[in-house]
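Enquirer: fold the following, please.
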Amino acid sequence: MNEIVATLYRQESRRVFSTLVRLLGSFDVAEDALHDAFIAASEQWPSQGVPANPVAWLVSTGRFKAIDRIRRERRFVALDEAAAQAEGVADEAPGWEQRWDEREAIEDDRLRLVFTCCHPSLAEEARIALTLREVCGLTTEAIASAFLIATPTLAQRIVRAKAKLAAARIPYEVPGAAERPARLASVLRVVYLVFNEGHSAQAAGLSDEAIRLARLLHALLPEPEVIGLLALLLLHDARRDARATAAGELVPLEEQDRSRWNRGAIAEGCALAEAALSQRGFGAYALQAAIAAVHGEAPSAAATDWPQIVGLYDALLLIEPSPVIALNRAVAVAMRDGPEAGLALIEPLLPALPGYHAAPAAAADLCRRAGRLHDAQAHYRAAAALARQEPERRFLLRRLAEVRG
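Expert: Predicted coordinates for the structure are as follows:
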């Protein structure tokens, strides 16, 4: 019987959690309620049997456990108010359990929570970090790496963001249609960063979830940047099977077996990228998708249209100037004009990207191509020390061994 509970936890815990957040108005209270509900299920179901609607049972049990917990603690007046508020939800909406499945079938839980956490009262980086940690389940270390900041700094931002939401009594509710555009940029970045984490960690589940959310966003808000993001994710994911060997070792883009690329995903991604660029108001995601489309359409690495890619990076830098984009443009320039031309652009960027392993990795690769093997060794060592994912670190160490001879 407890196997059933464990399976349900894996499959439905986020769904139950999101509903408890809406009912109880607090992530912390909902988290405790979620665990209490599943503990109760493991204790009661073996003797009483699995209820007809186990998810609704868990939500209802978790809600009442939360009310009991709040009343029992009774340390602050605010907690009593929270209990009263939690009690009032079901009173105002009798029969919610019967309508629960119908409501959940229409709207996606995680996407609702992403919109909820991306509240405009928080600074953009704080709301994105909070959402990635609390809703998407990324580790603090992974989020800090994505933001190129120290882990303790990122952790403090998340704590402050949660405290601000609690102090301001900002409700955890789904924004209306008029409020969604103000949160859309943050929501798109959350989805993008979830995909990036899955892509770099070879975690197919995260990548698939990001694409699923991007498709839902596309159906909800088919705007140029939403279209561009979906296109970008599909085009990158199309190379999934060719990015690593059967043993999990990374294969760089130029060495990948392009017959293993998902041509259906590339065709869909290219069509979406073209659609995004054909509309007014396209931005960084649409341009990144266009760059990925050029790679996806190239029959071989040698046939890649690097001048077009450099031109797209020029446009991207105007919209979103950042050292990471400048680094990617420098690599494209190197592929068009030679490694020394790229190194002249990359080397000044290294101090601006102290914790980003891709910067010294790019410099190492270009030094290797230019025959500057001593410099390549130093950059490979630096990149390997910064790499967070083990396959990336092993790849860099293999390259280091090659340039040592």
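Enquirer: from here on, contacts and neighbour counts on C-alpha atoms
Expert: Will do.
Enquirer: name the SS class of residue 138, please.
Expert: At residue 138, secondary structure determined by DSSP: H, G, I helix; E, B strand; the rest coil is coil.
Enquirer: wait, it sits on residue 131?
Expert: No: with contact defined as CA atoms under 8 Å, residue 138 does not count as touching residue 131 (9.2 Å).
Enquirer: and this one, please, so the two structures can be compared:
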Amino acid sequence: MGVLNQIEVVLRTTTPQVVAAVVRRYGDFDAAEDAVQEALLAAARQWPAEGVPDDPRAWLIRVASRRRIEAMRSDEARRRREALPADPPMEVRGDDELTLLVLCCHPDLSPPAQVALTLRAVGGLTTAEIARALLVPEATIGQRISRAKQKLRGKELRSREDPSARLPGVRQTLYLIFNEGSTASAGDALHRVELSAEAIRLTRQLRARLPGDGEVAGLLALMLLTDARRPARTAPDGRLVPLAEQDRSRWDAAAIAEGIAIITDALSRFEVGPFQVQAAIAAVHAEARRPEATDWPQILQLYGLLHALAPGPMVTLNRIVALAEVSGPAAGLAALEAAALAGHHRFAAVRAHLLERTGDTTAARDEYRRAARLTLSLPERRYLESRAARLT
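Expert: The predicted structure is shown next:
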């Protein structure tokens, strides 16, 4: 690896931790990131000639801190801080990154803004990389991040505030990032691996900081068990392959083993939560070596528990799928009509599948076509259209 490439890797991997340390010490996310950017520019100028320091993070923190202090002293409203003694060197601590992650998931920010800011500040992705991953114009992502930072002015996490109070929002943001990477909501690709991989990496870090949080453990297990099926979800020609038709030998056995171990431990030690239940469902699927060996009665029970803990339309829809596997497609169709979930392409896709199983191929074909029109994902649209064409 060349010197410039080495410097680029070091800067990319250390920047989120440096931002976290400066935010923790001085507050004001926007100003702290500006100071870090100046430190990065200084590193880009000096390191190629002088070499990478033995402790790059400490170097960047020291330079960014100086820049931040200089900015504070030049601000009329903060002249009183000039009399403060020089700050001692700061260390990058585990709770620095947690503080920054919690700050990026501030409840005053919209979910899209939380996702973009988390990927930028904690994940270290550039604005262009985030835009490509989310299929959103780069200018839009830039505005989203800028507005988010403006909203955070004066709202940084106070030292006496317990970060765990905002953990539900943090977990949900990481889940949104993973879901968008696991099954892209729009575009040509079914997966956006960079997003799902980043969500798993950040959740691993969060679990390391909070080993006593059962829902963080459940979230990590759910991600691992879901991502383990990714190699089998698309055929060589890019065609989507549904769960029942996947070549299970292509599933990632190591990820499955780790996910099952994590959720088994979490369920034995912590109060059960929605992410743990979802991980348990994924584990039941992962343990079946053949589709017909799937323990659908257990999955149906778990969806009943999930519905009690965190009811929602997708939970209801998945519970109906499990019901149809246990009690037959007619029972599933009856539950589907009673649930009144029309409007989403997944509802139409499930209804089409159940109609096909009852033998009503004409109605099933129409529902597959309707589902294809409703989805923005091209791989899903092609799959649904192929199902409709097969019934023609």
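Enquirer: TM-score for the pair, please.
Expert: Scored against TM-score structural alignment, normalised by the length of the second structure, the superposed chains reach a TM-score of 0.77; 371 aligned residues with a CA RMSD of 3.9 Å.
Enquirer: more crowded one of residue 138 and residue 131 of the first structure?
Expert: The residue with more neighbours, out of residue 138 of the first structure and residue 131, is residue 131; 24 against 19, by other CA atoms under 10 Å.
Enquirer: tell me the contacts of the closest residue to that one other than its chain neighbours?
Expert: If the residues on either side of it in the chain are set aside, residue 131 of the first structure comes closest to residue 117, at 5.6 Å by CA to CA, 6 or more residues apart in numbering. By CA atoms under 8 Å, 6 or more residues apart in numbering, residue 117 of the first structure lies in contact with 127, 128, 130, 131, 172.
Enquirer: is it fair to say the first one lies in a strand?
Expert: No: with the criterion set as three-state DSSP, the secondary structure at residue 127 of the first structure is helix rather than a strand.
Enquirer: what's the neighbour count on it?
Expert: When neighbours are counted by other CA under 10 Å, residue 127 of the first structure registers 26.
Enquirer: touching, it and residue 114? I think so.
Expert: No: contact criterion CA under 8 Å: residue 127 of the first structure and residue 114 do not qualify, at 9.5 Å.
Enquirer: now do stretch 145-162 of the first structure: everything it contacts.
Expert: For stretch 145-162 of the first structure, the surrounding residues in contact (CA under 8 Å, 6+ apart) are 122, 126-127, 129-130, 140-141, 143-144, 193, 353, 355-356.
Enquirer: show me what residue 11 of the first structure aligns to in the second structure.
Expert: Under the alignment (TM-score structural alignment), residue 11 of the first structure pairs with residue 13 in the second structure.
Enquirer: what are the contacting residues of whatever helix or strand its match lives in?
Expert: Here residue 13 of the second structure, judged by DSSP states H and E, is contained in helix 3-26. Here helix 3-26 of the second structure makes contact (CA under 8 Å, 6+ apart) with 29, 32-33, 36, 40, 44, 47-48, 52, 56-57, 60-61, 64-65, 68, 90-93, 96-97, 99-100, 121-124.
Enquirer: how close does the most centrally placed residue in the first structure sit to residue 293 of the first structure?
Expert: Nearest residue to the geometric centre of the first structure (CA atoms, centre = their mean): residue 194, 1.4 Å. From residue 194 of the first structure across to residue 293 of the first structure, the span is 21 Å (CA to CA, to the nearest Å).
Enquirer: just residue 337 of the first structure next, same as before
Expert: According to CA to CA, residue 337 of the first structure and residue 293 of the first structure sit 21 Å apart.
Enquirer: between those two, which has more neighbouring residues?
Expert: Applying other CA under 10 Å to residue 337 of the first structure and residue 293 shows that residue 293 carries more neighbours, namely 25 against 13.
Enquirer: trace that one over to the second structure, please.
Expert: Checking TM-score structural alignment: residue 293 of the first structure goes with residue 283.
Enquirer: ok, residue 249 of the first structure touching residue 393?
Expert: No: Residue 249 of the first structure lies out of contact with residue 393 (CA under 8 Å); the separation is 10.0 Å.
Enquirer: of these two, which one has the most company?
Expert: Neighbour count, other CA under 10 Å: between residue 249 of the first structure and residue 393, residue 393 has more, with 21 against 15.
Enquirer: what's the matching residue for that one over in the second structure?
Expert: Using TM-score structural alignment, the partner of residue 393 of the first structure in the second structure is residue 381.
Enquirer: whichever strand or helix holds its match vs the first structure - mean distance after superposition?
Expert: Here residue 381 of the second structure sits within helix 378-390, counting by DSSP H and E. Relative to the matching residues in the first structure, helix 378-390 of the second structure has an average distance of 3.1 Å after the fit, by mean CA distance after the TM-score superposition for the first structure.
Enquirer: show me what that helix is packed against.
Expert: For helix 378-390 of the second structure, the elements it packs on are helix 361-374, judged by 3 or more CA pairs under 8 Å, 6 or more residues apart in numbering; DSSP states H and E.
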